[in-house]
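Asker: Next input, structure requested:
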Amino acid sequence: MLTTEKAREKLEKILIEKEYRVYDKASKGLFAEWWDKAKQWIADKLAGLFPSIESADNAASSILIAVIIVVIVLLALAVFFLIRHYKRERILRNKKPLQSLKDINWTYHEHLKEAEKLETAADYSGATRHLFLALLLFFHDKGWLEARKWKTNWEYYEELRKENKHRAGQFFHLAHFFDEVTYGEREAFQEEYRQFQSVVLSLLSEVNKEGGGNVAQG
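Answerer: So this is what the prediction gives:
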C-alpha cells in the first residue's frame, strides 16, 4: 500500500517536471525563433546597404539589442513625463485666481488698465494675470459666474458651461495659459501674450456688442 502510494507520488512528480520542461522548451523556442527572425531581418537590411560587411549577423544582434534598450529608455521617459504632467495639472487645477482683496475689489476696467501698464513695461506674465482677472470679473458682472476667493478656475468653468458651452471652452483654454504663467514654470512672451490678449478682448467686445456696450483697454 505504502509502496504503491510512493510510486504514484513519484510518477506525478516526474510528469509535472516533464510538463514544465516541455512548456519551458516551447517558451524558449518561441523567443529564440522570434530573436533569430529579427536578427535575420536586420542582417539582410545591413547586407543590402553595406555589401562589404562580413559579419552582418553579429552586427544585427548588436543593433537589435541597442534598439531594445532605446525603446525601453523611451518608454520609461514617456511614463515619467506623463506622471509629471498629471501631477502638475492637478496642482494647477487647485489654484485660485483671486489671491487678494485687491484682485476681487478692483473692477474689470481697473484690471485692464493694470494689464496695459504691465504690458508697456514688457511684464507679459503680470499683464496676462490682470487681463485674465478682468475677464473673470467681467463674467461675474454679467452674472454668468460668481467670483469668490476660494474658487478655482475649474469651478468657474463648470459654472460657465451651464450658461454657454462655447464660451466656457474658450475660458478653459485661457485659464490653462493663465495657470501655467501665474503658478507654473512658464514665462509669457510677447507673441503668446498678444494671442492671449486678442482672445480676451474679442470675448469682451463680443459680449458687450450683444449688450449694447463697448470695451476699450486703457
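
Asker: contacts, neighbours, all on C-alpha from now
Answerer: Will do.

Asker: What segments of this structure are strands?
Answerer: In chain order, the chain shows no strands, with DSSP state E as the criterion.

Asker: Check it and tell me which residue is nearest its centre.
Answerer: His85 (4.9 Å; CA atoms, centre = their mean).

Asker: And that one, how far from His176?
Answerer: Here His85 is placed at a distance of 13 Å from His176 (CA to CA, to the nearest Å).

Asker: do the same with Ile69
Answerer: Applying CA to CA to Ile69 and His176 gives a distance of 36 Å.

Asker: So between those two, which is more surrounded?
Answerer: His176 (16 against 12; other CA atoms under 10 Å).

Asker: Which helix in this structure has the most residues?
Answerer: Longest helix in the chain, counting residues (DSSP state H): helix 2-49.

Asker: for it, packing partners?
Answerer: Packed against helix 2-49 by the contact rule (3 or more CA pairs under 8 Å, 6 or more residues apart in numbering; DSSP states H and E) you find helix 56-93.

Asker: Tell me which residues of the helix it packs on come out buried.
Answerer: The neighbour-count check on helix 56-93 (16 or more other CA atoms under 10 Å) flags Ala56, Asp57, Ala59, Ala60, Ser61, Leu64, Leu92, Arg93 as buried.

Asker: Please name the residues that touch the fifth one.
Answerer: Shown here is Ser61, whose contacts under the criterion CA atoms under 8 Å, 6 or more residues apart in numbering are Lys39.

Asker: Would you do the same for the sequence below? I want to compare the two.
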Amino acid sequence: MPKTITLIMTGASGAQYGLRLLEQLLVLQCKVYLLLSRPALLVINTETEFKVPARASEAEEYFSTLFAAKAGQLRVFEREQWMAPIASGSAVADATVVCPCTTGTLSAIACGSSRNLIERAADVALKERKKLILVVRETPFSEIHLENMLKLTRMGAVIMPANPGFYFRPQSINDLVDFMVARVLDHLDLEHQVQPRWGETKQELADTFPANHLSGND
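Answerer: Down below sits the predicted model:
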C-alpha cells in the first residue's frame, strides 16, 4: 500500500532538499501532506527558481501541476488549519519529515510546544510512535542545538543533518541534494533510484528499476 508522508519545510537554507524530496515522494506514489512555514516560502523563492504561492490551496495546485501529482495525492495545509488530519493521532501519517529543519523548529518540537500545525504534526508523530526525521540545516551547532537533538533522539526521532557525502564523486549540486534525499527515502523504507548505494553502480541501479523514469537531474 502507498505510504502517507507528512513533509514539513521550514526556513533553513536548503530548500532544494525539501523540494526534491517532495518530487520523489510523489513519483513513488506516496500520499503527501505538505506544510510550509512562512520563512520556508521566502527561502524557496530566494534559493530556487520556483515562485510558490503563499496560500495553501494555490501552493497545492502549483506543486501538483509542477510534479504531475495525481488527483488528491498532495494536500497542502495552512499553519493554523487545526482540522487537518495530521493534527490528530487518529489520522497520523505513516512518517513525518522536516526538511529542511531550522534549529528553532528543532527546539519547538523538543519542547512539545505545538503552537501551530507544523509543531503539532511533529508532536503527534512522536506521541504515536511514528517515524520522525529531522533534516537539520545549521552550522556550527551550539550546545542548545546538540541537547535538543539528543533529547529528540532519545524520544525516537531520527536526526539527519544535511551533510552530503563526497565518496561518490558528485558532479553537481543536484548530486549533493540527491545524496540527502536518498538517505531520507531509505529511512522511510521506500525503494528508489535517486542515487546508487555504497558499492552499487548507476547501471546496477538502473537495472533494478528498468521501468522507472524520474524527473529532475538523475
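
Asker: How alike are these chains, TM-score-wise?
Answerer: In this superposition the chains share a TM-score of 0.23, using TM-score structural alignment, normalised by the length of structure 1; 88 aligned residues with a CA RMSD of 5.8 Å.

Asker: between the buried residues of helix 56-93 of structure 1, which is closest to Lys6 of structure 1?
Answerer: Ranked by distance to Lys6 of structure 1 (CA to CA), these are led by Ser61 at 49.0 Å.

Asker: Relative to Leu74 of structure 1, how far out is the closest one?
Answerer: Shown here: Ser61 of structure 1 relative to Leu74 of structure 1, a distance of 20 Å by CA to CA.

Asker: How are the helices of structure 2 distributed by residue range?
Answerer: Using DSSP H, helices in structure 2 cover 15-27, 38-47, 56-66, 103-111, 117-127, 143-155, 173-187, 202-208.

Asker: what comes up buried for the second one?
Answerer: Within helix 38-47 of structure 2, the residues that qualify as buried by neighbour count (16+ other CA under 10 Å) are Ala40, Leu41, Leu42, Val43, Ile44.

Asker: Tabulate those residues (a markdown table), appending distance to Tyr62 of structure 2.
Answerer: Compiled in a markdown table, the buried residues of helix 38-47 of structure 2 are given as follows (distance: CA to CA, whole Å):
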| residue | distance to Tyr62 of structure 2 |
| --- | --- |
| Ala40 | 16 |
| Leu41 | 13 |
| Leu42 | 16 |
| Val43 | 17 |
| Ile44 | 13 |
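
Asker: quick check, nearest of those to Ala108 of structure 2?
Answerer: Ala40 (16.1 Å).

Asker: contacting residues around the residue nearest to Val200 of structure 1 when sequence neighbours are not counted?
Answerer: Using CA to CA, 6 or more residues apart in numbering and skipping the chain neighbours, the partner closest in space to Val200 of structure 1 is Leu135 (6.8 Å). Residues near Leu135 of structure 1 by CA under 8 Å, 6+ apart: Tyr108, Val200, Leu204.

Asker: Relative to Ile68 of structure 1, how far out is the first one?
Answerer: So that's Tyr108 of structure 1. Applying CA to CA, one obtains 57 Å for the distance of Tyr108 of structure 1 from Ile68 of structure 1.

Asker: neighbours around Leu146 of structure 2, how many?
Answerer: Neighbours of Leu146 of structure 2 (other CA under 10 Å): 12.

Asker: Against Pro100 of structure 2, how distant is it?
Answerer: As judged by CA to CA, Leu146 of structure 2 and Pro100 of structure 2 stand 17 Å apart.

Asker: ditto for Val43 of structure 2
Answerer: According to CA to CA, Val43 of structure 2 and Pro100 of structure 2 sit 10 Å apart.

Asker: One more: Ala125 of structure 2?
Answerer: 17 Å.

Asker: neighbour-wise, which of the two wins?
Answerer: Pro100 (29 against 25).

Asker: about what we covered before: pull out the buried residues from the contacts of Leu135 of structure 1.
Answerer: Buried among these by 16+ other CA under 10 Å: Tyr108, Val200, Leu204.

Asker: Just name the closest of the residues you listed to Ala32 of structure 1, please.
Answerer: Using CA to CA, Val200 is the member of these that sits closest to Ala32 of structure 1, with 61.3 Å.

Asker: Can you give me every residue that contacts that closest one?
Answerer: Listed by CA under 8 Å, 6+ apart, the contact partners of Val200 of structure 1 are Leu131, Phe132, Leu135, Leu174.

Asker: If we use 10 Å, what do you get?
Answerer: Thr128, Leu131, Phe132, Ala134, Leu135, Gln170, Phe171, Leu174, Arg194, Glu206 (CA atoms under 10 Å, 6 or more residues apart in numbering).
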